[in-house]
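Chemist: what's the 3D shape of this:
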Amino acid sequence: MSLFWRIFLMNAAVLVVAVLLLLGPVTVSTPVLLGEALVLIAGLMAMLTANAALLRFGLAPLQRLSRAMATADLLQPGHRTEVTGTGEIAELTTTFNAMLSRLESERATSAGRVLSAQEAERRRIAQELHDEVGQTLTAVLLQLKHTADQVPEPVRADLHQAQETTRAGLDEIRRIARRLRPGVLEELGLHSALRALAAEFTTFRLGVTTHITPGLPRLAQDAELVVYRVAQEALTNTARHSGADAVEVHLRPLPRGGVALLVRDNGKGLRDAAEGAGIRGMRERTLLIGAQLVLGAGPHGGTQVRLNLPGTGTGTGPEDRRGTGSEDLPGTGPEDRPGSPG
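Modeler: Predicted coordinates:
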């Protein structure tokens, strides 16, 4: 039955009952007596109450669909509204679910293209920084050294200071280029890249330790890049916003296959902070490889970012044969099970 006929018949039933009462035991005289007025008012209230209850019951599926529309998030796909009954509302719910699936697919496709273009642009900028700016600063350093060897002592000190400033700028350029294009990831693999990333973020105020389980399943190249970028963004957020002095980076197998990345700090936590562009970027990258990203509080405070990658095949990749030294994990705690907060 269509929504129109359902509402029409509900209202018609209420009105028919009211007419039957007026034709039967309820009568109205002129002028209206007090008792009759009270009966009419009570009957009107009863009709309005019955009509409201029937409408609420009849429009409940629309309210559920409206809530689903309001809470739909393309960065957290998979949630669908249950289709109940038949008719127009069921058809509308089915159409909405199909539209949501199409939008999620189109968003994943467009996000993949954007991120691929972003990575290509990062590689181009890193290459230009290395080849153009880096070589120019290197030439400046050599020229400053040559000039400093031929000038009087008072001027030589100033030239040495200029050399140090130029050398610091060259180191910064190289650091930016490494962040834009993680060459160690392409050359040595994910394990070495994570260790290099941890060393890069380790300062006198922040200590970063890595714990990598040996013999992990082999990851595809795009999955390795996603793991690296998520770890990079998590460490960047920790260094900038958390106020932490210690961070742990874990890479370990999941109980049912696959790999989990966990970045955990001892800072002040997320609190009520809104998700910024960095976290949205992590979620979009995660969707591209069918993984799960969970952000939350750590078991002892602070913030932890967990990336669960489904099983990506078995075997041992080149970096796994190199071994991981003494940074193995002794086991998997309760907070590391798939689906746990964080």
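Chemist: from now on I want contacts and neighbour counts done on CA atoms only, so please keep to that.
Modeler: OK.
Chemist: spell out the secondary structure type for the residue nearest to the spatial centre of the chain.
Modeler: Compute the mean C-alpha point of the chain, and by C-alpha atoms, centre = their mean the closest residue is Arg283, 2.9 Å away. Assigned by DSSP: H, G, I helix; E, B strand; the rest coil, the conformation of Arg283 is helix.
Chemist: distance of it relative to Gly276?
Modeler: For Arg283, the distance to Gly276 (C-alpha to C-alpha, to the nearest Å) stands at 11 Å.
Chemist: please enumerate the helices of the stretch 101-250 of the chain.
Modeler: Here the stretch 101-250 of the chain has its helices, by DSSP state H, counting those that start in this stretch, at 134-148, 153-180, 183-188, 190-201, 221-237.
Chemist: for the fourth one, list every residue counted as buried.
Modeler: Yep, that's helix 190-201 we're talking about. Leu190, His191, Ala193, Leu194, Arg195, Ala196, Leu197, Ala198, Phe201 (16 or more other C-alpha atoms under 10 Å).
Chemist: same question for the last one.
Modeler: Applying a neighbour-count criterion of 16+ other C-alpha under 10 Å, the buried positions in helix 221-237 are 223-235.
Chemist: farthest pair within the residues you listed?
Modeler: Ala223 and Leu235 (18.4 Å; C-alpha to C-alpha).
Chemist: what's around Gln150, how many residues?
Modeler: Counted with other C-alpha atoms under 10 Å, the neighbours of Gln150 add up to 10.
Chemist: please give me the structure for this one as well, since I'd like to look at both together:
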Amino acid sequence: MSLFARIFILNAAVVAVAALLLLFTPVTVSPQARLAEALIVLAGMAAMLVTNAVLLRVGLRPLARLTRVMTTVDLLRPGTRLAVRGRGEAAALIVAFNNMLDRLEMERATSAARALSAQEAERHRVAQELHDEIGQTLTAVLLELKRVADTAPPPVRDQLRQAQESTRNSLDEIRRIARRLRPGVLEELGLASALRALATEFSTAGLSVRRQVGSDLPQLSREAELVVYRVAQEGLTNAARHAKARTVELRLREEAGGVELCVKDDGRGLGGAPEGAGIRGMRERALLIGAGLSVESPGKGTEVRLHVPIGVPA
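Modeler: Have a look, this model is predicted:
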């Protein structure tokens, strides 16, 4: 039955009931309506309107449910679907909406996978160029400064030593940026060693990082290890730059048939602010490997949890 037919039948039923009441009840209206008759007519009209409103509310309830889901759905939190009840145009509309969400989530996952793959490839290229080109050039400059400083007179030698120190600091900074862009330790030594090195790097930057990395963890795919590393890196970066935290806990352990990463700081928390590009980027990465991500502010600070199930293909 179409939506138009349902609404028409509901209204017709209300009008028919009112006509039957007028025909087969002793209710009459004088040529000049009395007060009692006017009250009866107004009460009957109010009852008709209330009955009509209730019936229409019941008939249009599926559309109201669909509207609520449409205003709250988020493609970064997939799986939201509306239950199909009954038949007719409303049920067909709900089915079409659920199918549209399936297509949108699949297309977003595909496009996000391509974008993140291209991003990782670009990071790899930039890190390689920083290490091979700029790093080698600065190393050559550093050696030349040392050679000149060894034969220069004392006043010039001090200035060359300062330039040598500045060049060495720049070289260390470039190497640090290259390591962040391309986590070579992740490819060479594995996830546990990469997280320990990441915690040590942020600890030397003025942030106290307490790490608890399990030694006997299930084997993860290469894509899953990269996602875990990037989420930990983003969590530590947010704690250092935005949360004004002093202490961060970094935990990686086996839990509930998978591996769980937890990054918890003692900073100022989210404070009801909308999610930024960093958190949405973490959600997109988690979706690519079928992992669950939660970002909460339990009292003080922020807690990022990533649960990676075992055996889910990337």
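Chemist: which member of the buried residues of helix 190-201 of structure 1 is positioned nearest Gly267 of structure 1?
Modeler: Nearest to Gly267 of structure 1 among the buried residues of helix 190-201 of structure 1, with distances taken as C-alpha to C-alpha, is Phe201, at 15.2 Å.
Chemist: the helices of the stretch 101-250 of structure 1: which one's closest to Leu92 of structure 1?
Modeler: helix 221-237 (36.9 Å).
Chemist: that closest one to helix 153-180, inter-axis angle?
Modeler: 130 degrees (axes from the mean of the first three to the mean of the last three C-alpha atoms, to 10 degrees).
Chemist: which strands or helices does helix 221-237 of structure 1 pack on?
Modeler: For helix 221-237 of structure 1, the elements it packs on are helix 190-201, strand 259-265, helix 277-288, strand 303-309, judged by 3 or more C-alpha pairs under 8 Å, 6 or more residues apart in numbering; DSSP states H and E.
Chemist: and the contacts of it?
Modeler: Residues from elsewhere that reach helix 221-237 of structure 1 (C-alpha atoms under 8 Å, 6 or more residues apart in numbering): 185, 190, 193-194, 197, 201, 249, 261, 263, 278-279, 282, 285-286, 289, 305, 307.
Chemist: just the buried ones from those residues, in ChimeraX syntax?
Modeler: With 16+ other C-alpha under 10 Å as the criterion, this ChimeraX line picks the buried residues out of the contacts of helix 221-237 of structure 1:
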select :185,190,193,194,197,201,249,261,263,279,282,285,286,289,305,307
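Chemist: any chance of JSON lines for the helices and strands packed on helix 221-237 of structure 1, columns distance to Ala162 of structure 1?
Modeler: Shown next, in JSON lines, are those (distance: least, C-alpha to C-alpha, whole Å):
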{"stretch": "helix 190-201", "distance to Ala162 of structure 1": "25"}
{"stretch": "strand 259-265", "distance to Ala162 of structure 1": "38"}
{"stretch": "helix 277-288", "distance to Ala162 of structure 1": "36"}
{"stretch": "strand 303-309", "distance to Ala162 of structure 1": "42"}
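Chemist: to Pro77 of structure 1, which of the ones you listed lies closest?
Modeler: Closest to Pro77 of structure 1 of these, according to C-alpha to C-alpha: helix 277-288, at 8.6 Å.
Chemist: now the closest one on structure 2. Mean distance?
Modeler: Compared with structure 2 after the fit, helix 277-288 of structure 1 shows a mean deviation of 0.4 Å (mean C-alpha distance after the TM-score superposition for structure 1).
Chemist: next, the angle from that helix to strand 303-309.
Modeler: 20 degrees.
Chemist: quick one on the thing from earlier: for the helices and strands packed on helix 221-237 of structure 1, which one sits closest to Val83 of structure 1?
Modeler: Of these, the one closest to Val83 of structure 1 (C-alpha to C-alpha) turns out to be helix 277-288, at 25.7 Å.
Chemist: contacts for the closest one next, please.
Modeler: Contact with helix 277-288 of structure 1 is made by Leu75, Ala108, Ala111, Gly112, Leu115, Val226, Arg229, Val230, Glu233, Gln292, Leu293, Leu307, as judged by C-alpha under 8 Å, 6+ apart.
Chemist: go again using 10 Å as the cut-off
Modeler: 74-77, 104, 107-109, 111-112, 115, 222-223, 225-227, 229-234, 236-237, 291-295, 305, 307-309 (C-alpha atoms under 10 Å, 6 or more residues apart in numbering).
Chemist: how far is whatever helix or strand comes next after that helix from where the chain is centred?
Modeler: Following helix 277-288 of structure 1 in sequence order, the next helix or strand is strand 292-297 (DSSP states H and E). How far strand 292-297 of structure 1 lies from its chain's middle: 8 Å, per C-alpha atoms, centre = their mean, to the nearest Å.
Chemist: just want the angle from strand 292-297 of structure 1 to helix 277-288.
Modeler: Using the same axes, to 10 degrees: strand 292-297 of structure 1 against helix 277-288 is 150 degrees.
Chemist: got a list of contacts for strand 292-297 of structure 1?
Modeler: Residues outside strand 292-297 of structure 1 that contact it (C-alpha under 10 Å, 6+ apart) are 76, 230, 234, 260-271, 279, 282-287, 302-310, 338-342.
Chemist: the same query, at a cut-off of 7 Å, please.
Modeler: Defining contact as C-alpha atoms under 7 Å, 6 or more residues apart in numbering, one finds that strand 292-297 of structure 1 is touched by Gly269, Arg283, Thr286, Thr303, Gln304, Val305, Arg306, Leu307, Asn308, Leu309, Pro341, Gly342.
Chemist: how far away is the equivalent of the first one over in structure 2 from Phe202 of structure 2?
Modeler: In structure 2, the residue paired with Gly269 of structure 1 is Gly269, using TM-score structural alignment. Here the distance between Gly269 of structure 2 and Phe202 of structure 2 works out to 19 Å (C-alpha to C-alpha).
Chemist: got a list of what the match of Gly269 of structure 1 touches?
Modeler: Contacts for Gly269 of structure 2 (C-alpha under 7 Å, 6+ apart) come out as Ala243, Ser297, Lys300, Gly301, Thr302.
Chemist: with Glu173 of structure 2 instead?
Modeler: Taking C-alpha under 7 Å, 6+ apart, one finds nothing in contact with Glu173 of structure 2.
Chemist: so how far is Met100 of structure 2 from Arg251 of structure 2?
Modeler: Counting by C-alpha to C-alpha, the separation of Arg251 of structure 2 from Met100 of structure 2 is 38 Å.
Chemist: these two: which has the busier surroundings?
Modeler: Counting neighbours by other C-alpha under 10 Å for Arg251 of structure 2 and for Met100 shows that Arg251 has the greater number, 18 against 12.
Chemist: verify the contact between the more buried one and Val259 for me.
Modeler: No: using C-alpha atoms under 7 Å, Arg251 of structure 2 is not in contact with Val259, being 10.3 Å away.
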